[in-house]
Each structure stands twice: as structure tokens, then as C-alpha cells.
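Chemist: how would this look folded up:
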Amino acid sequence: MNPVLCGLAANTALPPELVDRLVATADADIAVELAGRADLSRAQAVALASRVEESAVRLVYEGKLTAADIDPMAQPDAALALLDEGAGDPEWARLLAADPVVERRERLAACAGLPVDVVAALAADSDARVVAGLASRTTPETAAALAAHPHAEVRRAVAANEATPPTVLAALISGEGLPPARWCLVCDREETPYAHDPHCPRPDCDLPPGASCDGSHESTVHDMLQAALRNTATPTEAVIGFARHPSTLLRWALTTRPDLPSEVYRRLAADATPGIRADIAANPAIADDLIRVLAADREPFVRRALTGNPRIPLDVLTDLARTTRIGPTPLPRIAVASDDEVRELARSPIPAARMLAALRRDLPAVIRDELATDPDAKVVKSIAPHPGLPEAQLRAVVDRHGTRVVAKVATNPQASPELLTDLTRHEPSVRKVFREVARHRNATATALLACLADWQARSIAAGHPALPPPVITELLADADRQVAEAAAANPSLPLAVMCELVPSP
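Modeler: Now for the predicted structure:
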């Protein structure tokens, strides 16, 4: 990999003639960057796909190639990508349905809108993985037909398909009306009984860790049940009994469902497995009384999950905020809080409640300004990135709270070039400030030069267009490949330097 050429390939200021030269000499790494260019012409895309075959798939997904540009015999992977996008020739599907490479037939099977005869051919494929790929995304009619497939892996895929009819999903769970499965991926390959070593040393083995079969295909059946329990199309009455199942994973599969009776949610909320309780805590379908029970859970991460529930009562959330790490992202409940609720939070005597309000970025100016003068540094850290704060308030925040808030002030999108420069000179220094300033659109050359001295901020600063061109040029030879690549991608890199770096075909 040549980091400088990879960076140049992504440089938005690279002129078309230099893009042509890179296309003509590209290797696989450079092709990845070229394929993502917004200004890549169709002619350049065709030339790149011809030179680096594996780039054609990304070029298809980037919308740079059409069916007219692809030969399905020479570029089957690109043809599959077009079919996946719904833009391929139906005849290609017929051709690829007979491809000797199983992985290609498997990818074809996952494409939507296939011709009826191709669907029939894939449903009768000799490899269960191909049929399972079809079953996972096919129509209700085909899914219903494949539910009786003799291979358990296909039934597992049918169970995961949300288009599968509810009655069929219920039958997969109960087994009623379906013949027993005859094979699974384990007994296809190994003599039973067999349990796959989770630390299997064979490099060519792709059986899942813990896969097993004693003749009943138990691990695949277990996976099928998990898929059906998670599938929201599965009838509620078919799944509620699994809240008492001895398998932790099967009980866990119920936790995100929105349709369980309240007594089932209560049972799962009392489960011995903390992860199950955490997922129930985050489920918007649980009632207020259960939310209050879970707020007293002994596990911190269960209580943390509860704070993300959009239906949590505000008083419960406020209490949890005192002892729970909330993080910098506004919680769903706070995002939908009414103006009166926001005002109540912002003027609460509890700092944690004020901090919740401060995370909003659409606060009225009066509330925003009050929070910016809050005596608690955690509240001020939350409000510091608010785009409405004027520079005088940002500087006042730094004067009052110093190192505890400077990094957050540096993230404010309205921070002026002068303020950002001053933040890099703050004593004592805070290393995170350099990373934030390095990615800020208003950073000055002086501030960026200071950021280059920090090893974590160096690669970020190297790509900033405000960095002086001579410095960018010097960074092309940096010992850190990430720094060199970022410098090469910098749109302020002099054109003359670009011309020297791009090889001639």
C-alpha cells in the first residue's frame, strides 16, 4: 500500500487529468479510494473496473456503473451487485443461477425481484447455503414452501424472514404439520454425534462455534427458534411460553419484542441474566410500574439501559442520572421532552437533571444562557457545544472551569479561529483539545501547527485545508502512514506537488 497515492486518490482537489493517471496505474488499495470519488466520470469508472476487477462492485454501489458497462461472464461479482440493486439484466440471473461458485449463487439468492424460474432453480439448489440465502429474503409464498425443506439451515433462514406468514412461523416453532428435518450443516460434514470445538484449529472450517448434531440437528434447531422468537411476524401466542425456557439465549430472544403480555415482561425483568434484564429495560413496550422496578436493579448497566427507554418517566430518569453515566448523546426521552419539562429540568436543584437538559441543542436562549453560567462543571460541559453560545460566554466558561471544559468548548461549531488558537495554548494543556481543534472547520494555521505536536491529533491536522501548503508537503514524508495519507488527501496540497507524485501510465 502506498499511503501517499491512496491519499491523493481521495483528494477532492485532484484535477481530472491526474485522476486519469491514477486510474491507469491503480492497484487494489488506490482503486478503493478512487471508486469513492464523487467526481469520478463514467469513462473513468469503466477504465478503473477494467484495470482492477474487484473495484467494479463498489463502483456499482456508488452508482458509477450501469448494466451497459458490465460483462456478466467476465465480471460476475459486479453483475451480482447490479442485480442486488435491481438494475441488472434478468438474463444475468439465469446465467448466474448455474454459476459453479457456490458463494455467487448464494449472493444471487439474496437478491430481490428475481425471475420466477430463477427462484425455482435456486430453491432446488443442491447446496443448502444457497437455498437458505433465498429463504432469508424471499416472498411469503416461497418462504412458506421452503419451511418444509429437509435441511434445517433452510428452515432457520425461513424463521428469520419477516415476510414468512405467521402461521408458518408458528409451525416452525411447534413442528406441527412439518416433516422432520433430515440434515444440517453439521451432519452434512461430520459423523454424528458431533460437537464443534469452539477453538477449532482447522483453517478451512466454517462451522459456527459450538455447532452440534446428535441426529436431531440441535444447534441449528436452537438457532431457528431464536430467529423465530425475534421475528416480529411470529404470533405472540407462539412465543410467550419461552419466557420460562431453560435456554438463556431463547429467553433473551424475546426481550425486544413489542407485543408480549405484561406478565411476560415482568418475568423477564426478574431473569437471573443481567443482559436479559437490560434489554427488557430498554424496551419501550414495558409499563411504568416495571420501569420503576428496574430502576432499582442491582446491575449498573441495567439501569443504564433503562435511561435509553423513550418512555421512562422524567422523575425516574432524573433519579437515575445521579448515579448513572449518561454520556454526551441526548437520551430519547430528553429529545421528546416538552418545553415545560425542559424548563423544569434546567432549573432543577439536581445537577444531573440540569445536565440532561443541557444536552439538548435546541434550547431557548434564556435556558441556554442560564446553563452556561451553571456552577457545576458537568452541566457546563454538556452545554458548551451548543451552537448558540456567543464567544464571550465560551471564554467565560473556560475562565471559570478551565481544564474541565476546554475540550468541549473546542467542539462548539461556532468557536472562532481566535478562540480555538487560544485553547491550544491553554495552561495546563488538555490533550483532547488538540484533536478537537484539528477537526474544527475554523481552526487556524497557528492552531493546527500546535496540533501537529500531539501524536493523536497529528493525522487529523494533516488533512485540514487551513494547514500551510509547505507544511502539508513536508508531512507527505512523515513516518506515520496515516499522517502521510491525510496530507496527500488535503485539498490544499499544491497542484505542482500532486503532479510530481502521480505516476505516468
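Chemist: contacts and neighbour counts: CA atoms only from here.
Modeler: Fine.
Chemist: quick one: the strands in this structure?
Modeler: Under the criterion DSSP state E, the chain contains strands at 194-195, 212-213.
Chemist: tell me which of those strands sits most buried.
Modeler: Highest mean neighbour count among those (mean count of other Cα atoms under 10 Å): strand 212-213, with a mean of 24.
Chemist: centre of the chain versus it, how much separation?
Modeler: Relative to its chain's centre, strand 212-213 lies at 32 Å (Cα atoms, centre = their mean, to the nearest Å).
Chemist: packing partners of that strand?
Modeler: For strand 212-213, the elements it packs on are strand 194-195, helix 218-230, judged by 3 or more Cα pairs under 8 Å, 6 or more residues apart in numbering; DSSP states H and E.
Chemist: not counting sequence-adjacent ones, nearest residue to Trp92?
Modeler: Among residues not flanking Trp92 along the chain, Pro72 sits closest, at 6.5 Å (Cα to Cα, 6 or more residues apart in numbering).
Chemist: and that neighbour, what is it in contact with?
Modeler: 78-79, 92 (Cα atoms under 8 Å, 6 or more residues apart in numbering).
Chemist: identify the residues contacting Ala171.
Modeler: Counting by Cα under 8 Å, 6+ apart, Ala171 has contacts 177-178.
Chemist: which residues are in contact with Gly210?
Modeler: 195-198, 219.
Chemist: of the residues you listed, which is the nearest to Pro328?
Modeler: Pro198 (37.8 Å; Cα to Cα).
Chemist: what about that closest one, how many neighbours?
Modeler: For Pro198, the neighbour count with other Cα atoms under 10 Å is 11.
Chemist: that one contacts Pro209, correct?
Modeler: Yes. Counting by Cα atoms under 8 Å, Pro209 is a contact partner of Pro198 at 4.3 Å.
Chemist: next one: the closest residue to Pro115 other than its chain neighbours from Val130, what distance?
Modeler: Excluding its sequence neighbours, the residue lying closest to Pro115 (Cα to Cα, 6+ apart) is Pro90, at 6.8 Å. Distance of Pro90 to Val130, given as Cα to Cα, to the nearest Å: 18 Å.
Chemist: next, the second sequence, to be compared with the first:
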Amino acid sequence: MDHVLCGLAANTALPRAFVDRLIAVADADVAWRLADRADLGHAQAVALFARVPECGVQLAYGGRLTAADVDPVARPDVALALLDEGGGSPHWASLLAADPDPARREKLAACPGLPADVVEILAADPEVCVVAELALWTTSEVIGGLARHPHADVRRSAAANDATPPDVLAALVTGRGLPPVLRCVVCEQEATPFVHDRQCARPGCVLPSGASCDGSHESAVHDIRQAALQNPATPAEAAAGFADHPSMLLRWALAARPDLPAAAYRKLAADPAPGVRADVAANPAIDDALMSALAADRDPDVRRGLAHNPRVPLDVLARLAESVRIGATLLPRIAAATPAEVLRLVRSPIPAVRMLLARRRDLPPQVRDRLADDPDAKVVRSVASHPGLTEARLRAMLDRHGVQVLAGVAVNPDASPELLEHLTRHDPPVPKALREIARHPNASPGALLACLKGSQARPIAAGRAELPPAVVVELLDDADPRVVEEAAANPSLPRAVIEDLIPRG
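Modeler: Predicted structure coming up:
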């Protein structure tokens, strides 16, 4: 890979004539970056496609090619990409439906807006993978017939398709009203009864782990039910009966549904599997009493799921705050807190609760400033990047808490160039802070030069237009290829240097 040419291909300041020169010498790596240029014209895209046909799919998905630019016989992959984007020529679908490669017909089956005659051809395809792909994506009337298909893979795809009618989904999940499944992936390959070893070491084996068939295609039927239970279009009354099913996976498929009766949620909240309980805990459809009970669950994932529930009561959330690791995430319930609730939260005696509030970036000034003056470093670190904080307050935060809040201050959009330079002089350097400074829009050339001393921040700083051009040119010879590529993509790279770097085709 030529990292200089790859960087130049992404350089937003590259003149059009230089883009043309790069196209003339592009390999696959350079073409991949050129194809992503926002200013790539249609004629340039066609020339790039001619130079590196492998980039055609990327160009098609990027809207850079038209049907007139593509021969569907020579480049069926690009034709399929255009059809997948809703473009392409109408006759291409019929042509590709007869393609001898099943993988291409399978790709075609996932394309939107296929003509009715093509859908019928694909629905009768001899390859199950093609029919299953059609069943997964089609919105046509054939979906009812596909749900009755003798192969389990096709029915499973129909069960996962939210365009499948509710009554058909109910039949798929219960098995009532449908003919029995006749074939599955297990009995097609193995003599039954057969149970696939979960630790199977057979070379080339593609059977799902634990798949089994005794003639009733039990694991395949289970997979159909699981897909249907996860489908939001499946009627709740058909799904609710599985809340105490022996299969943990089927119970788990229900846990996030928003439409079950309260009794089903109570069963799932007492499930022996923590994953089931965690998904129920995160479900906004459960009531306050159930949330309060789940707050006492011994499993941390359950309590974490409850903390992320957008309807969790604030008093319950306060109980969770000290025992659940949330990370830097703004919880939905905190984001939705009313002004009155915000005032309650900022006055909480629990630092972890104030820290959760401090992650909001739309707080009233008086609340924001109170959090910035908080005695707890974790609270201050969480609010440090909040816009509107004055430089005096940011410096006071640094004086009180030092390295604990330094990276947060470095992210603050109002941090001045002088403050950012001050942060780069911390000894020892703080790698996370240097990374943030390197991408900060207010970073001065001096701050960026300091960031070049950090291995993680160096590639980021190398791409900043504020760097002196002479420094950018020096970075083209850096030992780190990431730095070289970013320097070549730097808009400050002198035109004369660029001209020397691009070979003439």
C-alpha cells in the first residue's frame, strides 16, 4: 500500500486535475479512497471504474454510477448494487434472476422493488438460500406462500420479515394452520436422528452448533419460533404463551417486546436466566412495581438494564447509581428529566446521581456551574466537557482535581487555544487528553506540535490543517504509516509537493 497516495486521494484540498492524475495511476487502495471523495464527478467516477473495476460496487452504492455506465453481464456485482439502491435498468432483474451463480440470485432476492414476475421466479428457485433471502426481504403477496414452504430455512426467513402478515406470523410461531416442515439443514446433510456436537471439529462443517433433527426438524422449528417471537409484527397474544417455555432462547426473544400482558413480564422478571431478566429490566413496558423489584436483583447486568430503562423512576435510579457501572453514557431517563427533576438530581446527596446528571449537555447554567464546583472529582469529570463553562471555571476545576478532569476539559468546546496549550504541558503527558486536543477545533499550532509527541495523538494531529506546512511535509517520511497517510491528506500540504508526489500515468 502506498500510504502517501492513499492520503492524497482523501485530501479535500486536492485540485481536480490532481484527482484525475491519481485516477490514472490508482490501485485498489487508492481507488477505495478516491471513491469516497465528496467532490468526485460523474466522469471521474466512470474513469475510476474503468481503471479499477473492483471499486464499482462502492461507486454504485455511493450514487456515482448510473445504469448507462454498467454492463450487467460483465459486472453483475455492480448491477446488483445499483438494483439494491433502487436504480439500475428494469430488465436487469430478469437477466440476473437467470444467472447461473446462486450467490448472485440470492443477492438479487434482497433487492427492493423487484418486478412481480421476477419475484415469482425467485420464489421457485431450486436453491433454498435464494428463496430464503427472498422470504426475508420481500413485501409482496408471495410471503404467505413462502411461510408454507417445505424447507425450514425459508419459513424462518418469513418469520423474521416484519412485512409478513400477523396471522401468518401467529401460525409460524404456534405451528397451527401450516403444513409440517419437510426439510431442514440437518436432515439434508445427515442421517437422522442426529445431534450436532457443539464442539464439532469436522473440517468444513457448517451446521449450526447444537442443531438436531430426529425427523421432526426440532432445532429448525425452534429457530422459526424464535424469529417470529422477535418479530414485532407477531401478535402479542400468540407470543405471550411462550413466557414459561422450556427454551431459554424463546423466553429471551420475548423479553424486549413492548406489547405483552403484565403477567408475562412478571414471569420473565423471575426467569432463571440473567439475560432474560436484564432485557425485561430495560423494557419500558414494565410497570413501576416490577422495576422496583428488579432493582434488588443480584445480577449486575439486570440492574444495568434497569438503569437504561427510559421509564425507570428516579428514586429507583438513585438506588442503582452506586452499584451499577454505567460508563460515560447519558441514561435515557436522565436525558428526559424535567426541569424540576433536574433540580432534585443536582441536590442529591449521592455523588453517583449527580454524576449521571452531569453527563447532560443541555443543563441550565446555574445547574451546570454547580456541578462544575462539585467537591467530587467524578462529578466534575462528567461535566467538564459541558459547553458554556468559562475558562476561569475550567482552570479552577483543573486546580482542584488535576489529572482526573484533564481529559474532560480537553474535550470542552469552549476551551481556549491558551488553555489547550496549557493542558499539553502536563507532566507526565495524558494520552487521552492529547488525543482530544489533537482533534479540538481551537487547538493552536503550538498545541498540535505538542500532540505530535504522543503516539496516539500523532496521527490525528498530522491531519490538522493548522500545522505549519513544513511540518506536514516532514511527516510524510514518518515511520508510522498512519501519520504518513494523515499528513498526505492534510489540506495544508503545499501544492508543489503534491505535484511531485503523484506519478504521471
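Chemist: quick TM-score on the pair, please.
Modeler: The TM-score (TM-score structural alignment, normalised by the length of the first structure) is 0.96; 505 aligned residues with a Cα RMSD of 1.6 Å.
Chemist: make a markdown table from the helices and strands packed on strand 212-213 of the first structure and add distance to Ala466 of the first structure to it.
Modeler: Putting these into a markdown table (distance: least, Cα to Cα, whole Å) gives the following:
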| stretch | distance to Ala466 of the first structure |
| --- | --- |
| strand 194-195 | 60 |
| helix 218-230 | 50 |
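Chemist: residues contacting the residue most central in space within the second structure?
Modeler: Closest residue to the average C-alpha location of the second structure: Thr329 at 15.9 Å, with Cα atoms, centre = their mean. Neighbouring residues of Thr329 of the second structure by Cα under 8 Å, 6+ apart: Arg359.
Chemist: could you measure from the equivalent of it over in the first structure over to Arg404 of the first structure?
Modeler: Taking TM-score structural alignment, the alignment pairs Thr329 of the second structure with Thr329 from the first structure. Per Cα to Cα, Thr329 of the first structure is found 18 Å from Arg404 of the first structure.
Chemist: likewise for Asn161 of the first structure?
Modeler: Taken as Cα to Cα, the span from Asn161 of the first structure to Arg404 of the first structure is 50 Å.
Chemist: which one's more surrounded, those two?
Modeler: Each of Asn161 of the first structure and Arg404 has its neighbours counted (other Cα under 10 Å); Asn161 has more, 23 against 16.
Chemist: since we're on the closest residue to His151 of the second structure other than its chain neighbours, how many residues are nearby?
Modeler: Nearest non-adjacent residue to His151 of the second structure, counting by Cα to Cα, 6+ apart: Arg183, 4.8 Å away. For Arg183 of the second structure, the tally of surrounding residues (other Cα under 10 Å) stands at 18.
Chemist: okay, the strands of the first structure in a markdown table with distance to Ala228 of the first structure next?
Modeler: Formatted as a markdown table, the strands of the first structure follow (distance: least, Cα to Cα, whole Å):
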| stretch | distance to Ala228 of the first structure |
| --- | --- |
| strand 194-195 | 24 |
| strand 212-213 | 20 |
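Chemist: those strands: which one's closest to Ala45 of the first structure?
Modeler: Nearest of the strands of the first structure (Cα to Cα): strand 212-213, 46.7 Å.
Chemist: which residues touch the closest one?
Modeler: The contact list for strand 212-213 of the first structure, computed with Cα under 8 Å, 6+ apart, reads 184, 186-187, 192-196, 218-220.
Chemist: which residue ranges form the helices in the stretch 1-150 of the first structure?
Modeler: Taking DSSP state H, counting those that start in this stretch as the test, the helices found in the stretch 1-150 of the first structure are 3-10, 16-25, 28-35, 42-51, 55-61, 76-84, 90-96, 102-109, 116-123, 128-135, 140-146.
Chemist: contacts for the third one?
Modeler: Just to be clear, that refers to helix 28-35 of the first structure. Contact with helix 28-35 of the first structure is made by 1, 5-7, 9-10, 19, 22-23, 40, 45, 48, 52, 54-55, 58-59, 62, as judged by Cα under 8 Å, 6+ apart.
Chemist: give me that answer again for 6 Å
Modeler: Residues outside helix 28-35 of the first structure that contact it (Cα atoms under 6 Å, 6 or more residues apart in numbering): 6, 9-10, 59.
Chemist: same check on the fifth one?
Modeler: By Cα under 6 Å, 6+ apart, the list of residues contacting helix 55-61 of the first structure from outside reads 35, 49, 78, 81.
Chemist: mean shift between it and the second structure?
Modeler: After superposition onto the second structure, the mean distance of helix 55-61 of the first structure to its aligned counterpart is 1.3 Å, using mean Cα distance after the TM-score superposition for the first structure.
Chemist: quick one: distance of that helix to the chain centre.
Modeler: That offset, for helix 55-61 of the first structure, works out to 20 Å (Cα atoms, centre = their mean).
Chemist: which residues of the second structure does that helix align to?
Modeler: Here helix 55-61 of the first structure aligns to the second structure at residues 55-61, judged by TM-score structural alignment.
Chemist: got the buried residues for the matching stretch?
Modeler: 55-61 (16 or more other Cα atoms under 10 Å).
Chemist: these into a markdown table, with extra columns for distance to Gly144 of the second structure?
Modeler: Below are the buried residues of stretch 55-61 of the second structure laid out as a markdown table (distance: Cα to Cα, whole Å):
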| residue | distance to Gly144 of the second structure |
| --- | --- |
| Cys55 | 38 |
| Gly56 | 36 |
| Val57 | 33 |
| Gln58 | 35 |
| Leu59 | 36 |
| Ala60 | 33 |
| Tyr61 | 31 |
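Chemist: nearest to Arg303 of the first structure, of the contacts of strand 212-213 of the first structure?
Modeler: Of all the contacts of strand 212-213 of the first structure, Ser219 has the smallest distance to Arg303 of the first structure: 32.6 Å, by Cα to Cα.
Chemist: OK, contacts around the closest one?
Modeler: Contacts of Ser219 of the first structure by Cα under 6 Å, 6+ apart are 211-212.
Chemist: if we go to 8 Å?
Modeler: 210-213.
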